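Asks: Structural data only, the sequence is not supplied:
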């Protein structure tokens, strides 16, 4: 895959799951990784240790998303930690992975749950991009992590679906806006993946089999399945691709 040596990447929500997989994969390609976490600093430290143990470089950035001033707080910490690492200031790759989900049908979602979902899943990425672009070098990469829920109807995930649909619209519009700088903006839409979020659903053989059956490969996705696509989109090999949504679901719902 592409050579990311000399690049700096910020991956939100990279203490666990898909975010951790992406952070570790980009580090393998040589990028310096800012491992963002909201509250689980222990898990974030594990991600950093995984990266450094494999010969990569990483540092932690803690900031709660979905609250006033979140982008400013995150990038203040990012700038400080980047300077402490001795690296050149600036940003090359921004991966908006952190997300919030309150499952529920239309009649069950509360105002607080809806507001929190949109605050984390679309408002935070919007303003992180706004601040990130001030630091991003020309030829940079913005990768938004969406979901398979935007391509099929999931009534029990309605608020989450709305937020991810907005994120995909942001991807297309932004791609046109920043194209003159050689910056690409793309979306990855995963399906079922083996993470802490899906652990309860995978707890029984029946539940695991039901999830695996969504894919034509009859298995549940792994964080590495998503991370490899992110690595491609972060590399120079994807330079002629922007404004696109990549279905990374193992052929789910075909």
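Replies: That came through fine. Predicted, not measured: the structure shown is a model, and the values here were computed from it.

Asks: Could you use CA atoms for every contact and neighbour count after this?
Replies: Will do.

Asks: For stretch 202-220, list every residue counted as buried.
Replies: 202, 208, 210-212, 214-215, 219-220 (16 or more other Cα atoms under 10 Å).

Asks: So what's the gap between it and the chain middle?
Replies: The chain centre lies 23 Å from the centre of stretch 202-220; the measure is Cα atoms, centre = their mean, to the nearest Å.

Asks: Identify the residues contacting it?
Replies: The list of residues contacting stretch 202-220 from outside it, by Cα atoms under 8 Å, 6 or more residues apart in numbering, reads 192-194, 201, 249-254.

Asks: The structure to be compared is supplied as follows:
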């Protein structure tokens, strides 16, 4: 970490999926800035919270929660605000990018994928907006996969496209209240899950050829952009989707 965002010192931050994958890097990134972090996840992340407390002297609040349980998710956000104060930032990071052939999708599977990848984002934003400090920020993780029409993940890419619409509409509606809403669209970030389930030497080499920058992206590469969007240094930026993908897609 080379940049300091002084307005994040002591700020109340809530992250979904903050104990695994990219979320681990985000949680630690905010803690390193001195923020008060609360995060949710389906799996027990108590050991991770202990490790962060030992490393940074700043323990995150972990609340075990399935984000598809809307009541539990909104209760967790309320608990975070009660513990750490009005929210400075919400980061909707948790997602399920499972691969699936379009012909095999059932209505139940479709609903399940939208529940975790889109519905939970909206209801987290809805609750956070009622508990947000002035000049608060929301950051919604999308993906470049919908921009280039990735095959074998249509339920996921549909939700990603929906996140862009969600972000733009909420930015417009809540802008008068001083709430900024932006999205971030990563390229292929090689988390442990990606390496285990889908990354092969051939698929990694092929994707690297699509990038302008010839380095594989890691979770830490997402931290700086998210801190920027959470901080007042991006005070006049809202309703936007920031692409961080080493140059695979182009915008503008």
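Replies: Looks like it arrived, so ask away. It should be emphasised that the depicted structure is a prediction, and the values quoted were computed from it without experimental measurement.

Asks: sorry, back to before: taking the buried residues of stretch 202-220 of structure 1, tell me the two that lie furthest apart.
Replies: The two members of these with the most space between them (Cα to Cα) are 202 and 215, at 14.8 Å.

Asks: So for stretch 139-153 of structure 1, what gets flagged as buried?
Replies: Within stretch 139-153 of structure 1, the residues that count as buried by 16+ other Cα under 10 Å are 139-150.

Asks: Can you tell me what sits against that stretch?
Replies: Outside stretch 139-153 of structure 1, the residues touching it (Cα under 8 Å, 6+ apart) are 91-97, 129, 157, 161-162, 164-165, 167-168, 171, 181-191, 230, 233-234, 247, 249.

Asks: In strands only, show me the buried residues of stretch 139-153 of structure 1.
Replies: Among the buried residues of stretch 139-153 of structure 1, the residues falling in strands (DSSP state E) are 139-145.

Asks: From these, pick the one nearest residue 75 of structure 1.
Replies: Nearest to residue 75 of structure 1 among those, counting by Cα to Cα, is residue 142 at 15.5 Å.

Asks: can you tell me which residue in structure 2 aligns to that closest one?
Replies: Alignment note (TM-score structural alignment): residue 142 of structure 1 maps to residue 138 of structure 2.

Asks: can you check residue 55 of structure 1 too?
Replies: For residue 55 of structure 1, the residue aligned by TM-score structural alignment is residue 57.

Asks: Same check on residue 218 of structure 1?
Replies: Aligning on TM-score structural alignment places residue 218 of structure 1 opposite residue 214 in structure 2.

Asks: quick one: that match and residue 246 of structure 2, what's the gap?
Replies: 8 Å (Cα to Cα, to the nearest Å).

Asks: What are the boundaries of the helices in the stretch 101-250 of structure 2?
Replies: Under the criterion DSSP state H, counting those that start in this stretch, helices of the stretch 101-250 of structure 2 are mapped to 107-114, 120-130, 154-174, 192-197, 201-210, 223-230.

Asks: May I have the residues that are in contact with the residue nearest the centre of structure 2?
Replies: Central residue of structure 2 (Cα atoms, centre = their mean): residue 93, 2.2 Å from the mean position. With contacts taken as Cα under 8 Å, 6+ apart, residue 93 of structure 2 has the following neighbours: 15-18, 22-23, 140-141.

Asks: what about the equivalent of it over in structure 1, distance to residue 210 of structure 1?
Replies: Residue 93 of structure 2 maps onto residue 97 in structure 1, with residues paired by TM-score structural alignment. Going from residue 97 of structure 1 to residue 210 of structure 1 by Cα to Cα gives 25 Å.

Asks: Likewise for residue 201 of structure 1?
Replies: Separation of residue 201 of structure 1 from residue 210 of structure 1 (Cα to Cα): 9 Å.

Asks: Then residue 158 of structure 1?
Replies: Distance, residue 158 of structure 1 to residue 210 of structure 1, using Cα to Cα: 21 Å.

Asks: Confirm for me that residue 4 of structure 1 is in contact with residue 56.
Replies: No - at 11.3 Å, residue 4 of structure 1 does not count as touching residue 56 under the criterion of Cα atoms under 8 Å.
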